[in-house]
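Structure for the following, please:
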Amino acid sequence: MINWRMARYRLEYLVFRTLVCIVRSLPMRESVALAKGLAFIIHYCLPRKLTRYKVAAENLRTAFGDELSEKEIEQTIYRMWVHLFRMVVEIIQLPRKLHRGNIFNVLDFDYPPELITALCSGRPVILLSGHYGNWEVAVSVFGLFGFPMGVVARELDNPFLNEWFEKFRQHTGHRAMAKKGGYDDMVATIERRGHLALLGDQDAGKRGLFVNFFGKPASTFKSIALLALEYRAYICVGYARRLPDDFERNQWVKFEMGCEQLIDSTQCVSNDPVGEITQQFTTALENAVRKSPEQYFWVHRRWKSEPRVRAKKKRQPEPLPEKKAA
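Prediction:
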C-alpha cells in the first residue's frame, strides 16, 4: 500500500528544496522582490479565512487599540507577510552570507556589557525571544561567537523538513532540542551550566501563568522562570530585527541585534518571584515588538486562553421576621 502521508511529506520536501536552490541563486534585490510577490498573493489573492487575517487584525487591535487605523492594520499585516517570506529567504542564505569575518557588517549590536559578563560567568543563560524579527539569525550569531546553546523548537510534522532545520541550527555549533518531551534535556543542559535558546511568546493554555502582554492578560509558560530560579540562570530577552535596506552599501541584509533586558534571577526579591520574572520578560518582549510591529507573527492566537473567573455565589436574601399578631 502507498503511504500517502509520507508521499505528501516527500513532495513538500521536494518543493522546499527546489525553492532553496532558486533562492540561493538569486541576488538579494531579486529575492526581496520574490518575497514581496509571494506576500501579495497571500494577502490580496487568497481568501482571508485561509490566511487568518481576522486573527491577525484582532490581535493588532488588542495590542494597539486606537493607535492604528484599519488601513494601518491592513498594511501591517501585509508587511508581516513580506517579513515572513524574507525571513525564509534569509534562513536559506544565512550559512553562506553570515560568517565570523562579516558579523559587524551584517549586524548592529545594542546590548549591555553585563550580557558578556553573564555569558562568561559560569552560570546558565536562557536566551529568550519571541516570533519577532529573525530569531534564527540571533541564535546563529551566538554560535559564531563561541557560545553554543541548546535550541528548543517544536518539531515539524514533516520529518524531512525537520531534519533540514535541525542541521541548519546545528551548523554553528548548537544542539537541537524538541519542545515537546524535551524538558529533561533542557534541565540537563542547565544543570551543566549550559545555555538555552527558546521562544516564550506562545499561548500556554489555561494552566499557564497570566501576565500582561500589551495590557491584556496572556497565558505564559511559567517553566522559564522556574528554571531560572532553581538554577540561578540569567534570562536575556533578545531579538534581531531587520533594519531598512541599503543595498548600495550593504551586500546583504542589515540587522539590529539587541538585548531588551537582562534578568538576573538571583536578584528577584518579590513575594511572587515566578510571576515577577514572567511579567518582566513578557514586558521586555512587548517593548521589542513595539520597535517594528510588522516583524511580529500576529497570526498566532497569543490571547487564546482567558483567565478563569470564579463565579461568586449569590447571597440568598434573609427571610423577613414574621410580625406577631396584636
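
alpha carbons only for contacts and neighbour counts from here, please
Fine.

quick one: stretch 132-147 to chain centroid distance?
Relative to its parent chain, stretch 132-147 has a centroid offset of 13 Å by Cα atoms, centre = their mean, to the nearest Å.

Run a quick neighbour tally on the closest residue in space to Phe109 that isn't next to it in sequence.
Closest residue to Phe109 apart from its sequence neighbours, by Cα to Cα, 6 or more residues apart in numbering: Met257 at 5.0 Å. For Met257, the neighbour count with other Cα atoms under 10 Å is 23.

Could you also give me the structure for this next sequence, so I can compare it with the first?
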Amino acid sequence: MPDHKIITQIMKNKLAFHAFKIGLTFIKWTPLSYLYLLSPLLYISLFYIARYRRKIVKTHLQRSFPDYTTKQRESIMRGFYKNLCDITLESIKGYTMPSSEIAKRWNINNPEILQPYFEKQRSVIVVSGHFQNWEWSTSLGYHIPHHCIGAYKPIHNHYINDYLIQCRSVNNIELIPSHQTGRSFIKNRHKTCAFGLIADQHPAGTKNPHWVNFLNQETATLKGPEQLAQKFNYPVFYASSHRKEKGVYDITLIPISDQPSSTQDGEITEKFMHLLEKDIIKSPEDWLWTHKRWKLQRNTTP
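The predicted model follows:
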C-alpha cells in the first residue's frame, strides 16, 4: 500500500477511535434502562432500512425450522433483530460498567462445580455459543478465583481494538486473539486456568471439519476446542445461558467431559452442539442468525 494511503487509513482509524470514545462517554452516563429506549430506532434501521442480512436469516430459519409456519419463522426473525439491538446496546454499555455490575448481570449459578478440578490443579475449558449476551461472558473471570483466558476475534481498527481489550480485561481475564489460542494453552500448561471459548462459528480454513446434525442440517464444526481438551485433558463445561430479565442472565455450567483424552473424536463437539441446540430451540430469537453458519457444505469442503 502506498505511503499516502497508509497515512490516510491511519487518520481514518484515529478519527473513528475518537468518535467512538466520545460516544462511549455519552453512554457511560446514560442508564441502561434509558439506552433501551434507542433499541426500537436501531431495530427500524437494521430491519427495515438497511435490511441487514435478512435473506441470510430467513434462509437459516427456513432450514432450521422446516415444520414451523411462515408466520412463526417471521416472528422469530423479528424477535431476533429486536434482541440483537438490545444486546448491542448492552454490550456497548458494558465497556463503561464496573466489572462487579456486569458480573451481577451475567451471573454463574454454580461456579463451585469447577472447584474439585482446581483443587487438583487441573485447568478447565468453558465453551459457549453466540447466544444471548455472549459479549458479557468476559465476566467469567469475576466468578472464578483463578486465571481466566478468553479468545476473541480482533477488529480491523487497532486503536478501537486495543481500547476494547483494555476495557474487557478488567475482570481477571486475559484476552487473546483467537489464532493464538493453541499457543496460550501451551504457555499456561503449568498454571491452573479457566479457558473461555465461543465454539459455534463457521470453521473457516478448516480442511477436515467434524460434521454434526445441528438444527436439521449437516453442519461443519470447529475441531480446535475438542482437540485442545483432548491434548491437555482439561475437563469441558458448557455455559448455558438463561435470560432472567432484560439485561440479566443466569449461567449454568453443564459438564461435557471429565476426561477428554479418553473420548472418541467428535464426541465432545457433538455434546456441545447438542446442548447449544437445546438452548436455541427453547429461545430461537437469542442465537446469532446473521452469521453465515452453513457457508461450508459437505460437497464443497476444501
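
Once they're superposed, what TM-score comes out?
Put the two chains on top of each other and the TM-score (TM-score structural alignment, normalised by the length of the second structure) is 0.85; 295 aligned residues with a Cα RMSD of 2.7 Å.

quick one: what's aligned to Lys82 of the second structure in the first structure?
Aligned counterpart of Lys82 of the second structure in the first structure: Val82 (TM-score structural alignment).

in terms of contact, does Tyr53 of the first structure touch Trp298 like I think?
No. Applying Cα atoms under 8 Å, one finds Tyr53 of the first structure not in contact with Trp298, separated by 9.2 Å.

Who has more neighbours out of the two?
Per other Cα under 10 Å, whichever of Tyr53 of the first structure and Trp298 has more neighbours is Trp298, with 23 against 18.

Just say helix, strand or coil for that one.
Recorded secondary structure, Trp298 of the first structure: coil (DSSP: H, G, I helix; E, B strand; the rest coil).

related to what we said a few turns ago, quick check: neighbours shared by Tyr53 and Trp298 of the first structure?
Here Tyr53 of the first structure and Trp298 share the contacting residues Ile77, scored by Cα atoms under 8 Å, 6 or more residues apart in numbering.

Quick one: residues contacting Ala178 of the first structure.
With the criterion set at Cα under 8 Å, 6+ apart, Ala178 of the first structure makes contact with Val152, Ala153, Arg154, Glu155.

actually Arg298 of the second structure, sorry about that
Contacts of Arg298 of the second structure (Cα under 8 Å, 6+ apart): Glu218, Ala220.

For it, what is the corresponding residue in the first structure?
Aligned partner of Arg298 of the second structure by TM-score structural alignment: Pro307.

need the strands for the second structure, in chain order.
Counting by DSSP state E, the second structure has strands at residues 106-108, 124-128, 147-152, 173-177, 193-198, 210-214, 217-221, 236-245, 248-257.

Next, format those strands as TSV and append distance to Arg78 of the second structure.
Below are those laid out as TSV (distance: least, Cα to Cα, whole Å):
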stretch	distance to Arg78 of the second structure
strand 106-108	24
strand 124-128	24
strand 147-152	28
strand 173-177	32
strand 193-198	25
strand 210-214	22
strand 217-221	22
strand 236-245	18
strand 248-257	21
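
For Leu275 of the second structure, find the nearest of the ones you listed.
Distance to Leu275 of the second structure, taken as Cα to Cα, is lowest for strand 236-245 among the strands of the second structure, at 7.6 Å.

Next, the mean deviation of the closest one compared to the first structure.
For strand 236-245 of the second structure, the mean deviation from the first structure after alignment is 2.5 Å (mean Cα distance after the TM-score superposition for the first structure).

And that strand, what's buried?
Buried residues in strand 236-245 of the second structure, counted by 16 or more other Cα atoms under 10 Å: Val236, Phe237, Tyr238, Ala239, Ser240, Ser241, His242, Arg243.
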